[in-house]
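Q: Coordinates only, no sequence provided:
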């Protein structure tokens, strides 16, 4: 561990933090002007791209393995930009998400401190925390090797689940015949949240790419935090509460037969209507 360039990484972390502060600050200013705080969701993924680009540039001239650096930059950028484009397209023309509208009704005191405390400060901190493997990987001097190759494979599985799951859901919602129904086809037949499962796999893969040396084990915090967010906080837990209210028994039946996270064949249950 003494051979790891801790000083270079510390500088990288500081510059990445400064870049995220500027990035989030610009998004917050735009959101205030537009009176739509939910645009931060569009820039969640691209925020990681900012960190990846900064880290790649900061690590130029270091002893970090060039192939590893390029792969991590590419994988993070592809994931983050796809996610941002998908959410931006999905949210276009729908106004502010009800979650943020509800949050704004609870505001006490000045606007900007409230927004920093409740939305933007937290988002920025999480981007920096979850992106730690991306930053560590840029300074690992070892070739990608077996562990890194497994990480790339897991990333590919995750990206496929996330992208395909999102595309399937988009097509389902675009068909007026599906109004009031529960999406339970395609990947959604095997897990209630293929996009969230895929997201978690993406960050497990990037964590494995940070394991060029034992010091990379420190970055295990990233997939743990991301998975916890997806399952218990801002992801599945919030979504399913709303789905139960809107779809009632149809969604309860879907829960009973379909895995909540890890894909598996659906349980066999008596046939029930999927209409609300």
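A: Alright, I've got the coordinates. As the structure is a prediction and not an experimental result, all values here were calculated from the model.

Q: only C-alpha atoms for contact and neighbour calcs from this point on.
A: Noted.

Q: how about stretch 141-148: buried residues?
A: Along stretch 141-148, these residues count as buried under the neighbour rule (16 or more other CA atoms under 10 Å): 141, 142, 144, 148.

Q: Okay, and the first one sits in which element?
A: So that's residue 141. Using DSSP states H and E, residue 141 sits within no helix or strand.

Q: and the gap between it and residue 55?
A: As judged by CA to CA, to the nearest Å, residue 141 and residue 55 stand 15 Å apart.

Q: How about the second one?
A: Distance from residue 142 to residue 55, counting by CA to CA: 17 Å.

Q: Please identify the helix or strand for the residue nearest the centre of the chain.
A: Geometric centre of the chain, nearest residue: residue 199, 5.5 Å, by CA atoms, centre = their mean. Using DSSP H and E, the element containing residue 199 is helix 194-209.

Q: who does that helix touch, helix- and strand-wise?
A: Under the contact criterion of 3 or more CA pairs under 8 Å, 6 or more residues apart in numbering; DSSP states H and E, helix 194-209 touches helix 66-91, helix 132-137, helix 145-174, helix 221-232.

Q: ok, and for the last one, which residues are buried?
A: Buried positions in helix 221-232, judged by neighbour count with 16+ other CA under 10 Å: 222, 223, 226, 227, 229, 230, 231.

Q: and what of the third one?
A: If you call a residue buried by 16+ other CA under 10 Å, then helix 145-174 has these buried ones: 148, 150-152, 154-166, 168-169, 172.

Q: Presented hereafter is structure B, for comparison with structure A:
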């Protein structure tokens, strides 16, 4: 188990170091968001290959779900980066950094995300490792259903937001239609569903309970740290109607909008 975890850790650190060198050449670190998704696919494939391409059902399910989720999201984010250019969040982060900006991005962007990616992916790594070939039980089917819901929810939410932004009439407006009417962050909710679903599948495969740290860390980052919390601080400053949107719309778990008196 520890050999596999160490192998994946060193693999991710190597990938992140290479991407850091690429960011120096490009003068932009924004593409790291797309690799965040692609990186999970790399970990899943590496774990599968490291253990000898074992012919076990849980391993195939974990690999398939991770690949479908990661490739779709990674491609979506990569195309968005190519279309929109540098992400203002990273631009401001680098501008405020003290000392060498390159050392700052290595430490605070690439290596940090590499370590977090490794932790979040623990259910996939150890679900594949502990898979002993037993048939899927109720826990695994619940995980598959939850992960499928997450992929669908995130995909629809991303499509709706892309279409909204593509309409010039919506410039400066708040997106409160479709899934965005029921939660302010359908994409983050979808991500969380996928990784809690993978956690359930990993448990069914025999992974230890403490791999819960993976989806728990992801959930925390999406809601409290670099996801919704950071985005909403910026949106409050740039969108006049966003405070009202917050007042009537769930922050994470979808539910009908609140009616204000």
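A: Thanks, I have the structure now. From a predicted model like this one, the values you see are computed outputs, not experimental measurements.

Q: TM-score them against each other, please.
A: Laid over one another, the chains give 0.94 as their TM-score (TM-score structural alignment, normalised by the length of the second structure), with 259 aligned residues with a CA RMSD of 1.5 Å.

Q: residue contacts, the counterpart of residue 166 of the second structure in the first structure?
A: Superposed on the first structure with TM-score structural alignment, residue 166 of the second structure falls opposite residue 174. Listed by CA atoms under 8 Å, 6 or more residues apart in numbering, residue 174 of the first structure has no contact partners.

Q: What separation do you get for residue 174 of the first structure and residue 183 of the first structure?
A: Taking CA to CA, one finds residue 174 of the first structure at 12 Å from residue 183 of the first structure.

Q: And for residue 42 of the first structure?
A: 23 Å.

Q: Looking at the two, which one has more neighbours?
A: The residue with more neighbours, out of residue 42 of the first structure and residue 183, is residue 42; 21 against 18, by other CA atoms under 10 Å.

Q: So the more buried one versus residue 186 of the first structure, what's the distance?
A: Residue 42 of the first structure is 25 Å from residue 186 of the first structure, by CA to CA.

Q: and if you look at residue 125 of the first structure?
A: Counting by CA to CA, the gap from residue 125 of the first structure to residue 186 of the first structure is 35 Å.

Q: now swap in residue 28 of the first structure and tell me
A: 37 Å.

Q: And for residue 73 of the first structure?
A: 30 Å.

Q: Neighbour count: those two, which is higher?
A: Using other CA under 10 Å, the more surrounded residue of residue 73 of the first structure and residue 186 is residue 73, with 23 against 13.

Q: Just tell me what the more buried one corresponds to in the second structure.
A: Match for residue 73 of the first structure (TM-score structural alignment): residue 63.

Q: and the nearest residue to its match once chain neighbours are set aside, what does it touch?
A: Spatially, and ignoring its direct neighbours in sequence, residue 63 of the second structure is nearest to residue 44 (5.6 Å; CA to CA, 6 or more residues apart in numbering). Residues in contact with residue 44 of the second structure, defined by CA under 8 Å, 6+ apart, are 62, 63, 66, 67, 124, 125.

Q: Check residue 179 of the first structure too.
A: For residue 179 of the first structure, the contacting residues are residue 173, by CA under 8 Å, 6+ apart.

Q: Tell me how far it lies from residue 115 of the first structure.
A: 35 Å.

Q: Wait, residue 197 of the first structure touches residue 261, no?
A: Yes. Assessed by CA atoms under 8 Å, residue 197 of the first structure is found in contact with residue 261 at 5.9 Å.

Q: Look at these two and report which has more neighbours.
A: residue 197 (24 against 19).

Q: What's the match for the more buried one in the second structure?
A: Match for residue 197 of the first structure (TM-score structural alignment): residue 189.

Q: what's the answer for residue 164 of the first structure, then?
A: By TM-score structural alignment, residue 164 of the first structure lines up with residue 156.

Q: now do residue 219 of the first structure
A: Under the alignment (TM-score structural alignment), residue 219 of the first structure maps onto residue 211.

Q: and if you look at residue 124 of the first structure?
A: In the second structure, residue 124 of the first structure lands on residue 114 (TM-score structural alignment).

Q: Which residues are in contact with its match?
A: 12, 13, 16.

Q: What distance do you get for the closest residue to the first one other than its chain neighbours to residue 62 of the second structure?
A: Just to be clear, that refers to residue 12 of the second structure. Distances taken as CA to CA, 6+ apart place residue 114 nearest to residue 12 of the second structure, at 5.7 Å, with adjacent residues excluded. If you measure residue 114 of the second structure against residue 62 of the second structure using CA to CA, the figure is 20 Å.
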